[in-house]
Structure formats: structure tokens, C-alpha cells
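1. Need a 3D model of the sequence below.
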Amino acid sequence: MAHLLGGESLHLSFPTKTVFGGVTVGLNEGDRVGIVGRNGDGKSSLLALLAGRLTPDGGRVTVRGGVRIGVLDQSDTLDPSLTVGTAVVGDRAEHEWAGDPKVRDVVAGLVGDLPWDKSVADLSGGQRRRVALAALLAGDDDVLMLDEPTNHLDVEAVTWLARHLQRRWSANAGGLLVVTHDRWFLDEVCTATWEVHDGIVEPFEGGYAAYVLQRVERDRMAAATEAKRQNLMRKELAWLRRGAPARTSKPKFRIEAANQLIEDVPPPRNSVELSQMATARLGKDVVDIEDVSVSYGDHQVLHGVTWRIAPGERTGILGVNGAGKSTLLGLVTGEVTATTGRVKRGKTIRVATLTQELAELADIADQRVTDVIARYRTSYVAGGKEMTPGQLLERLGFTAVQLQTPVKDLSGGQRRRLQLLLILLDEPNVLVLDEPSNDLDTDMLAAMEDLLDTWPGTLLVVSHDRYLLERVTDQQYAVLDGHLRHVPGGVDEYLRLRERQKATGGAVTTGSPTEATGSGAGAAGTGLDGAELRAAKKELGALERKIAKITGQIEALDTKMAEHDPADYGGLTALGEEKHAREAEVAEVEERWMALAEAVEG
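-> Okay, here's the model as predicted:
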């Protein structure tokens, strides 16, 4: 594969820190590299060095002649005087850009809902982000460097972006470097992972799942000081291996090695024990929302919603911006009043919300972290073990030095972790998380998920991070057409419903909206008799053969795409859509397989 660009013996230092001490990396045609690591360890600096936007203190960056590089920064770099259309396609005439299938795809996928003549200055931060990404993808760069491209994107837009990058180039053309904490996105798009840590860049084969496996192997052979990270990553690996077959059937994810590493790792959560503990703390009544509608003026946001929330329920809420997710959660917290219907709250519930704004830290901005936590409880029980607030902070990645730091001087990720800790120390029994993954790197997300695994309360999560949503919740619901609908197939089922909604231009809900009645709705039944068990095992075999057949079709399409003329974007798009249809088909079959497998094992 031809070399695109690279860095040789790169050194980079700031007054208080050496970021890189002799790093050598290279990007070849066909490489799709995800960059992970702790916040502050140099991920964005590495991109800036390779893009030529930052000069190294030592070493050199080489770029093959004629290679065009496109960069998406975390910061807003759009000219506010432009319109949406001009920012995306420049001065090209409409017939010119509209005749380009790639540009049409980008416009529809990212900015189709924005007025073409609207000024960039009048857009929200999230809308500006989408316009900047669309402007970059509408170009013809050989290398794309994306710094947190999924920020401000909803689940549908993140899925679109993954599909676009999968078919943007043929298999052995183009190069991608992406910094992101979105672990699902890393797995979908990347064929290699670079971990930035301790002044070095360590390469791994494959996406996030394969990276976790290799890192567990590395940590197992490391010194005892790595024990805490090792145990946490083994737990992460165990969850990945128990996920959908498609996630773990990729060739580079060595299944047998993974099974040996996690054979003694229990499931992430003991759902029965947590439910019993939650019932003891909450009683049987949490919040009952019965036939509730909510209107703001003439605009009705929710229509006849019924949701009976159970003790220990762990539910993820899906929906596009403006669908009514915040209104629904407001009914739970008491911040929103029903227009019609009834909301009944249990007498013992204590609701806490992890907000996006970090507003609750404003009053303690000048205080040191240790002084803040000293005012709370002296101990906290997690996973049956009693821990001090300081130990909890250490578990969430704080160092001894940071404990003496004023809150205002913490990074965004550190403030987010402190915010979560203060909420947990307040001992609520209903916890609402609103986009909890903001400002957190992949390690800290794993640490937060680990802590939430032992939290014995009712957990409601709104997030565009589908990996986190699937990891910490046991079921998902979607707000569609103002109704609350159970989606047993999770995010994939939700995306199919949204595609159907957009295709028909109308509602996807038929008949009465699904009534949400607590934890575990839609789970497979158990207790099969002899005949049913034999039939289920027979169907399992048939489903496995069908999965193998469709997987073979997907692999054949991958080969076709690799051999296809990269200049024929229309042909590549058609092949990509056919592949996406096969992937959707195999996902449906896998859902049925998983439901049957649970029933057989039960």
C-alpha cells in the first residue's frame, strides 16, 4: 500500500509537560485509524502535527506529493458571514453540485433539515458543527483527519457518517485518522487503533473491540501497577464478547483468546440483586405516567404516553432533537406538568439529574475538590465494598494533585466526573443522565460505566452514544410521533423505524402506542417445555446457517467494493446501500437468534 503521510521521531513539549518523546507513525492508503487515549495525553496534538498545523520540537512530518488533507477541528472555524449553502458547496452552481452523488449524499445526511440560505451566524453550535463536517466531506481529499466528528450528532447522523466513511473510498484508497470517544463508531469505521499514552503512540489492529482484547493481553503481562486498568478492561471485554455475534465475529477479533481471558469474569451487572436492592430503597412505586399528553401552546409534544417505571429499571431513551425526550424526563423529575393525564410519584423517590451544562458546579468553582467532597458522606458502598469519596475519585481517574485543585481549574472531563460523584454521594434512588458521555475519553467512560454497574437505583439515560446506551441500560424506548414506543431491537430497530418514518413522510406508530411497564419489557420468555425446546434449538441452527450465508454475501460485496473503480461514486454508493441492506437483514436475524438463545438457556 502506498504511503500517504507520516511522522518520524516526533518530539513535542509544552512548558509543563512533554507530550511526545520520539514518536514515529505512518498512514498508508486504505488505513482507517481511530485514535484513543486519556484527555490531555496528546490526541489532538498528534493530528495537528500530522496535518502541518503544529510544528514539532524535533523530528519531521512527511506528506507524499499531491496528497490533499482535509481537517475537522474541535473548534468552530466556519466564517459566520456565509450561508449554509455557500459554506458547504462554495460558489458552485446548483446543477453542478446536485449532479454529484457524493455531495447530494452529504447534504441529505448532514444538513438536509437546514435552510440553504440561512446565515451561519444564526445557527446553533450543533448545526454549525454539521455544516463544517458537510463542507469537509463535500470535498475530494485523499486524507481526512477528524477530531471528535460525532460531537453534536444524533444517533442517525452518527450512523450515516459511519456508512459514508465506509464507502467513501475503495478498500485500498484514501486514509482516515479520527479522534473520537464514540466506541461504536470506532468499531464500525476503523481497521486500526492508535492509543496515545505516556508520550508514545501504541498501534493495535482492528477497531475498539479488537483494541480492548489486545490491551487486556498487554495489561495481563504488565506490572502489578496496571492491575486496576487490567480488571476494568477485562470487564469491558466480557461485555463486548456477550454482545451481538456481528461485533465479535470480525476476523481480527480472536474469539478463543477472548474467551480464555474472560472465563472467570461475571456479567457486568447482577440485575436480580440490583432490582432487589432498588426495591428495598424505593418500594414498589417509582413513577407512573398514565395517558399523559403535554402541549406548549398549540404544539402538542407528547400524546397519550403511559410509562410505569419500575424499581431498578435501566432504560435508554432514543429520539431526534425536538422529539420530546427532555419533556418526557421532565415529567419524571417534576419539572414538566402534564396537560392531560396523570403522573404519580412514589413517596420515597429522590430524583437527581446529571445535566449537560454542569451548572451545579458554578457555586463551588473556587473551592478545592477535597473541600467539596468533605461536606458529603464519609463513605459510599459500591459493589458491596465501602469506599471513601477520595477512593471513588481515584476510581474515576483523579490524581492526588487534582484533589487539591480548585473546581474551576479542572478540565471539562474532570468536572463531569466530579459532578457524577457528588450526585451519587447525595444518594438519589432515581438517576437521570442527559448526554453523560460529553467531555469523557474512552477510559473514563469505561470507569463511569463500571461505577454505574453497581448503582442500585432506577437509571434513565438520554444519549447519542449508542455504545454507552447499550452498555449501561437493559432496554430502550423511543419517542416517535409524540408516543413512547418500546424498541426490543435497541438502536438498530429505532434506526429502521426512523428510515420507515422518513420514507413514508408520516407516523410509524400504528394502533395504540406501546405501554411501557417497567424493566425487562419485550424480553424473551423462559421455561420452554420439551417440544418447544426442540423447536427452538432447530430454529437456532437454521438462523446460524442464515447468518453465515448473509455474512458471506456481505464479504462478497466488500470484495466488489474493493475492486470497483473509485471514481464511480454512484456505483460505490449502490454497492454500499446493498451492503447496508444485508447488514440490516443479518441484524434482524441476530436479534431473533439472541432472543431464542436466551429462552433456551433460561
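2. only C-alpha atoms for contact and neighbour calcs from this point on.
-> Noted.
3. what's the first-to-last distance across stretch 348-355?
-> 22 Å (CA to CA, to the nearest Å).
4. Mind listing what's buried along it?
-> Buried residues in stretch 348-355, counted by 16 or more other CA atoms under 10 Å: 349, 351-355.
5. likewise stretch 243-259?
-> 245, 247-248, 253, 255, 258.
6. coming back round to it: which one of the buried residues of stretch 348-355 sits closest to Gly52?
-> Thr355 (37.0 Å; CA to CA).
7. do you know how far that closest one is from Ala478?
-> Separation of Thr355 from Ala478 (CA to CA): 20 Å.
8. Helix or strand for Val508, just tell me which one.
-> Following DSSP states H and E, there is no helix or strand that holds Val508.
9. What's the local residue count around it?
-> If you count neighbours by other CA atoms under 10 Å, Val508 ends up with 17.
10. what's the helix or strand for the nearest residue to it once chain neighbours are set aside?
-> The shortest distance from Val508 to any non-neighbouring residue, by CA to CA, 6 or more residues apart in numbering, is to Gln501 (5.5 Å). Per DSSP H and E, Gln501 falls inside helix 490-504.
11. Counting by contacts, list what that helix packs against.
-> Packing partners of helix 490-504 (3 or more CA pairs under 8 Å, 6 or more residues apart in numbering; DSSP states H and E): strand 475-480.
12. do that again at 10 Å, thanks
-> If contacts are counted by 3 or more CA pairs under 10 Å, 6 or more residues apart in numbering; DSSP states H and E, helix 490-504 sits against helix 155-168, strand 314-318, helix 466-472, strand 475-480, strand 483-486, helix 569-601.
13. tell me which residues of it are tucked away?
-> For helix 490-504, burial by neighbour count (16+ other CA under 10 Å) applies to 490-495, 497-498, 501.
14. could you redo those as CSV and give each row distance to Tyr376?
-> Output for the buried residues of helix 490-504, formatted as CSV (distance: CA to CA, whole Å):
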residue, distance to Tyr376
Gly490, 37
Val491, 37
Asp492, 41
Glu493, 42
Tyr494, 40
Leu495, 42
Leu497, 45
Arg498, 44
Gln501, 48
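15. Closest one of the residues you listed to Ile69?
-> Ile69 has its nearest neighbour among the buried residues of helix 490-504 in Leu495, at 31.9 Å by CA to CA.
16. I have a second one here; can you model it like the first so I can compare?
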Amino acid sequence: MNLVNLESVSHSYGPKPLLSDVSLGIEAGDRIGVVGRNGGGKTTLISVIAGDLKPDSGRVTHNRGLQVATLSQGDDLDPESAVRDLVLGGRQEHEWAGDAGIREILANLLGDVDLNAPAGSLSGGERRRTALARLLIGEHDLIILDEPTNHLDIEAIDWLAGHLSGRRSALLVVTHDRWFLDAVSTRTWEVVDGSVERYEGGYAAYVLAKAERARVAAAAEARRQNLMRKEIAWLRRGPPARTSKPKFRIEAAQELIADEPPARESVELVKFAAARLGRTVYDLEDVTLHAGGPGRGPQVLDRATWQFGPGDRIGLIGVNGSGKSSLLRLLAGTVQPDSGRVVRGRTVRLAHLSQELGELDPARRVLESVEEVRKYVQVGKKEWTASQLLERLGFKGEAQWKVVGDLSGGERRRLQLLRLLMDDPNVLLLDEPTNDLDIETLNELEDLLDGWPGTLILVSHDRYFLERVADRVVALLGDGRLSMLPGGVDEYLARRSSGRALSARAASGSAPVPDESAAPAAGDGAVASGLSTKEERELRKELSRLERQLDRLSGREAKLHAAMADAASDYGRLASLDAELKEILAEKDTIESEWLELADRLGG
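-> Here you go, the predicted structure:
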């Protein structure tokens, strides 16, 4: 059934045409992701489709009785109303509490929010999640979401993707989150130069299709095509699920990447980073840290010991409030640990991009603001001018002469990041660097970071960006430790899910942690998982054994990284150490798989 039709729709903002003679339709069951440059017309398109904006010309037709729900980038929450009333409306407690679907939405989006609090007391992120929860609780024919993943952590984004995929509503979503696009979309629309280009599949399919069209038409500008080829190469080497949905022929696109090297020359970058940094970057020794200062706020680290080495590219993940930003501030030296010691290498030249926009002179021009830091910088093997880098991050032509005070939040974010890179750091601490960046700019940033030699520690809710840029994933799981996760984000989500299952069982009293001194013999009873008490006790022992093995392997891994830094000028030795490191990582991966299998049995 056709839900919405656009016929020859055009709309302009001032002299700029955003939509030019666009005709398209949305059918029941469609799941469409919308991409394009910031300011290119994405929000205009969805506003026209929703009926919130009347186009300059053309016709928009809605199916009779169509129920449309829209999540815009702002909200209309009454500051005096309680969250409970805004989200649940007039539903009585017995009514919504008995609805498993509503309970699930509340638990995953508003689990840390006081439902009796007035909306005016909420943070920006809490308001966003409140508006999203209110929308999802309703039943709709068409759901339109504008940047729904803003203010959500990786775990919440994973839940939202699964939730939306399970709904019967048609879906139209604007997002820069490429992992989310692949997870929820079966079609992709690109808004470009006033038109809407349509592709089958999610983001991975869209990238492959664009490359195929560019190859056949031979019209793509050389540098952009090279970026696309690198993107495809990474996608094709990634998890198979990313490319499982394309319905078009991809053999021709494969020809583009037949001889494409890996996105990064990891050994070469480690060697270069070691030459710039030496052996020590950051060593955490028996560190205890609280988010609010010594003894105040949630505990982030509890007598933790860890080493960040030269050339490490680490993605740091954890739930919102787990202390990721606090850990970055600890490394940056802006906060001090409760106890323990943070050893910082003498050659460390740090750049820290926080979530707050840094001080920028509002009277300066964009180009002047960058050139006052440095006019040229070496990234990998190439020297770039300030103007060239500005162009790569979206400041083209006259945009480089805009006054800083007139920039949007996203533009200021890009400018701040570029000023940091121009300062030629050898350690980058990036806290949510993708905020307000469109996909094309993200591609450019990823390509820049591919050739950047140094230690990178990244916090991001953008799963695609994190997996693309980081080589390893480290998590704050709430136990006061830094945990290496060879299985990456998938392993993190599995651990979190297993932990929640075990906590729920313990809270219900259905599966207490066994006491070996008082445990009954096999057959004396079974826990909720279907295991006997004895079987569960044995599984927990095996889990502990595997965790000890992982700790030992992590120690060997840290020593190998240090040895690789020492052998930076000895290519033969470096290759041997790299081979040994790969063996250790493979062994860790095997043990992690065993751990996850056992944890799954316990959490069944």
C-alpha cells in the first residue's frame, strides 16, 4: 500500500534550491535511510513528506487516515509536565506496567530518568530520550526520525535498531550513524544537488552502488573515488553481514578494490609513532579514580594498571556515565587520580578534543583561525596546507573566509578538530568527534586519521566510526577495570546483555550465586537457566579460569607492544613481533568465544 507520494516537488531556502522537481513514494513496510551533506536538504525532504512544510511547488499526497509520527532535532516538551505524563499520556500504571513493550522502551531509554521529574529539569540528552520514548510507545503507519541516535550510547543504539527492525511501521530516518543505517534500512536515499538518488540496501550497499555507478559513468573526481575505494575495501574486509543485503551486481565494484591495500599500514604507523613517542606514552599504575574528584561521584577505576603504547588506536566504550570522559581528562592531566600514579612519556605532544566547544575567537576568519596554529602540517607522508585540510573537512571556497562567530555548532566542531590536528600532536584524545559531522566529512576524517602516526584514544557512540578508526576496543564495564575486548563492540554488547541477565536473576532470587560450602549435590535442584546448582558452579569456575587466561594474554600483549616500540628501526624484529602479536590476539579471540558461550549458558 502506498502511504505518501511526492509529485514534482520543489523547495528553496532563499536563493538555494534544496529540492528540484522531486517525485517519489513511500510504501507500507519501507525502511529508508536518508543521507547527504549537512544543509543539502535532508530535513527539508522529511518535513515535506511529514506534511510539516508546504513545498514551493508540486504535490504531496498522504494515504487517507495515515498516522505519521516525527522525531525532529528539537522537541516540544512542556517544561512543567512530568516525564511520566509526557511519555505515557493518560495511561494508568496497571495498564502500562502490564505491557511488556512499554516496559522495554522505558527500561532502555529512560531507565536512569525519574519519571516524576518535570521536563524542564532534564538534560538535553534526557529530553531527547524522553521524546523518542513518547514516539515509540504509540502505534503509527510511518515513523520519521531525524538523527535519532543523538545522545544515545552504543548499547541504546543497538537496542533501538533491533526495536525498529521489529516494528511493522514504515520507517524514514535521517542519520549520520552508518552502522545504524545498515542495521535498520533496506533502501537508501541520497539528497544531492536538489535531487534524491535512490539505492537498494543500507549504507554498505549504497557505497558499493555509488562506486559501480562511478565506474560505469567514469565521472567521479579522482580523489573522491579513491576515498570511496578505500571505504569499500574496509567494508568488504569487515563482517559479512554488512554486505548481505545488496540486490545489485557487485562483481564490477569488486574490481575496484582488487589491488586496494589495507586502509592503514599498521606496522609502518607503529614504527613511525615509536620514533615520535619512544617507549612510554601513558602508564597507569594502581590508579583509583572517581568521576567527581577524589572520593566523589561514581568510581571509574579501582586500583587499575594499564599501558597505552606508541601507535595504539583504541576505542573506549561504556554506558553513559561510566567515566569515559573522566578517563580522557585523567590522561590529559586536567584531573588527578584519587591514588596511584599516571606516568606520561616525556615526548608526548597531546591534543584533546572534548565534548565542549573550545574557545575560538568569534571575530577571526576560519582560515585565519587555523593558520594561527600552523600553516602547514605533515600527515603521514604528505604535507597539507591549512586551506587544503579545511577543504577536506567541508570548508570549501568562500566558506574559509566566514567569520567564526557565524558558524554553526557542527562547523565549529570541525574547526576545533582541525586546529588540534594542525598543532602536529603525537597523541590524540577524541571525545565524541563525530557529533554534527555528515557522512562525507566523516569519510574525509577517517582518511586523514588513516595516515596519522601516533597514539589515538577515541570515545564515540558512532559504532561504524569507532570500528573503522580504532584497532582495538577497551571497555569500562563498571568493575573498576579497563577490559580489553578482542571481539570488539559485539563482545561488549554480549557481556552487557549477559550481565543484565545474571543481575535480573539474582534480583529475582531465582538464581543465587552458588556458595560452594553449602551447595547441594547434583540433582538437588535446578536454577532458572535449566542447570543444576552444581553445573552452574562448575561453569562459573570455568569462567574464572578463562578470565585469568585473558589477563595473562593481555599482559603478554602489552609487553609485545613495548618490544615493538623498542624495535621500531629493526624491520625483521618488528615483523617477528607482529606475527607473535597476531597469534596472541587469535588465542584471545578463541578464549573470548569460549567465555561468551559459557556466559550465554549461564544467562539463558
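17. Verify the stated contact: Leu77 of the second structure with Ala119.
-> Yes. Counting by CA atoms under 10 Å, Ala119 is a contact partner of Leu77 of the second structure at 6.7 Å.
18. Of those two, which one has the most company?
-> Higher neighbour count among Leu77 of the second structure and Ala119: Ala119, with 21 against 18, using other CA under 10 Å.
19. what separates the more buried one from Asn320 of the second structure, distance-wise?
-> 20 Å.
20. swap in Ala586 of the second structure?
-> In this structure, Ala586 of the second structure and Asn320 of the second structure are 30 Å apart, going by CA to CA.
21. Gln336 of the second structure now?
-> The gap separating Gln336 of the second structure from Asn320 of the second structure is 21 Å, by CA to CA.
22. Between these two, which is the more surrounded one?
-> Ranked by neighbour count (other CA under 10 Å), Gln336 of the second structure and Asn320 place Gln336 first, with 20 against 15.
23. Quick check: the more buried one touching Val342?
-> Yes. In this structure, Gln336 of the second structure is within contact of Val342 by CA under 10 Å, at 8.7 Å.
24. mind checking the SS state of Leu418 of the second structure?
-> helix (DSSP: H, G, I helix; E, B strand; the rest coil).
25. which position in the first structure aligns with it?
-> The criterion is TM-score structural alignment: under it, Leu418 of the second structure has Leu421 as its aligned partner in the first structure.
26. Disregarding flanking residues, what is the spatial nearest neighbour of Gln404 of the first structure?
-> Looking at Gln404 of the first structure with CA to CA, 6+ apart, the closest residue is Arg368, at 5.5 Å.
27. er, Gly101 of the second structure actually
-> Nearest non-adjacent residue to Gly101 of the second structure, counting by CA to CA, 6+ apart: Ile137, 7.9 Å away.
28. show me the contacts for the one you found.
-> By CA atoms under 10 Å, 6 or more residues apart in numbering, the contact list for Ile137 of the second structure reads 87-88, 96, 101-106.
29. Next: Leu181 of the second structure.
-> 31-35, 161, 173-175, 187-188, 201-204, 464.
30. let's see 8 Å
-> By CA atoms under 8 Å, 6 or more residues apart in numbering, Leu181 of the second structure lies in contact with 33, 175, 202-203.
31. The alignment partner in the first structure of Ile457 of the second structure sits in which helix or strand?
-> Using TM-score structural alignment as the criterion, Ile457 of the second structure maps onto Leu460 of the first structure. Using DSSP H and E, the element containing Leu460 of the first structure is strand 458-462.
32. Now do that strand: which elements does it pack against?
-> Right, strand 458-462 of the first structure is packed against strand 314-318, strand 430-434 by 3+ CA pairs under 8 Å, 6+ apart.
33. Compare those and give me the one nearest Ser13 of the first structure.
-> strand 430-434 (36.3 Å).
34. ok, how many other residues are close to Asp443 of the first structure?
-> Residues lying near Asp443 of the first structure (other CA under 10 Å) number 19.
35. can you tell me the helix or strand for the alignment partner in the second structure of it?
-> Using TM-score structural alignment, the equivalent of Asp443 of the first structure in the second structure is Glu440. For Glu440 of the second structure, the host element (DSSP H and E) is helix 439-450.
36. what about that helix, how far off from the first structure?
-> Here the mean offset of helix 439-450 of the second structure against the first structure after fitting is 0.7 Å, by mean CA distance after the TM-score superposition for the first structure.
37. now, which of the buried residues of stretch 243-259 of the first structure sits nearest Asp57 of the first structure?
-> For these, the nearest to Asp57 of the first structure is Phe253 (37.5 Å; CA to CA).
38. ok, and the closest non-adjacent residue to the closest one?
-> For Phe253 of the first structure, the closest residue by CA to CA, 6+ apart turns out to be Ala210, at 5.0 Å.
39. repeat for Thr191 of the first structure
-> Per CA to CA, 6+ apart, closest to Thr191 of the first structure is Gly206, 4.4 Å.
40. What lines up with that neighbour in the second structure?
-> In the second structure, Gly206 of the first structure lands on Gly201 (TM-score structural alignment).
41. And for that match, the neighbour number?
-> 29.
42. Tell me if I'm right that it and Thr188 touch.
-> Yes. Taking CA atoms under 8 Å as the definition, Gly201 of the second structure is a contact partner of Thr188 at 6.3 Å.
43. Strands of the stretch 1-150 of the first structure, start to end?
-> 3-14, 17-28, 32-37, 58-63, 69-72, 143-147 (DSSP state E, counting those that start in this stretch).
44. returning to that earlier point: restricted to helices, list the contacts of Leu181 of the second structure.
-> Tyr203 (DSSP state H).
45. check contacts around Glu444 of the second structure.
-> If you count contacts by CA under 8 Å, 6+ apart, then Glu444 of the second structure has 227, 392-393 around it.
46. How about Ala359 of the first structure?
-> Per CA under 8 Å, 6+ apart, neighbours of Ala359 of the first structure: none.
47. hmm, back to that, tabulate the helices and strands packed on strand 458-462 of the first structure (CSV), appending distance to Asp147 of the first structure and mean neighbour count.
-> Below are those laid out as CSV (distance: least, CA to CA, whole Å; neighbours: other CA atoms under 10 Å):
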stretch, distance to Asp147 of the first structure, mean neighbour count
strand 314-318, 25, 26
strand 430-434, 23, 22
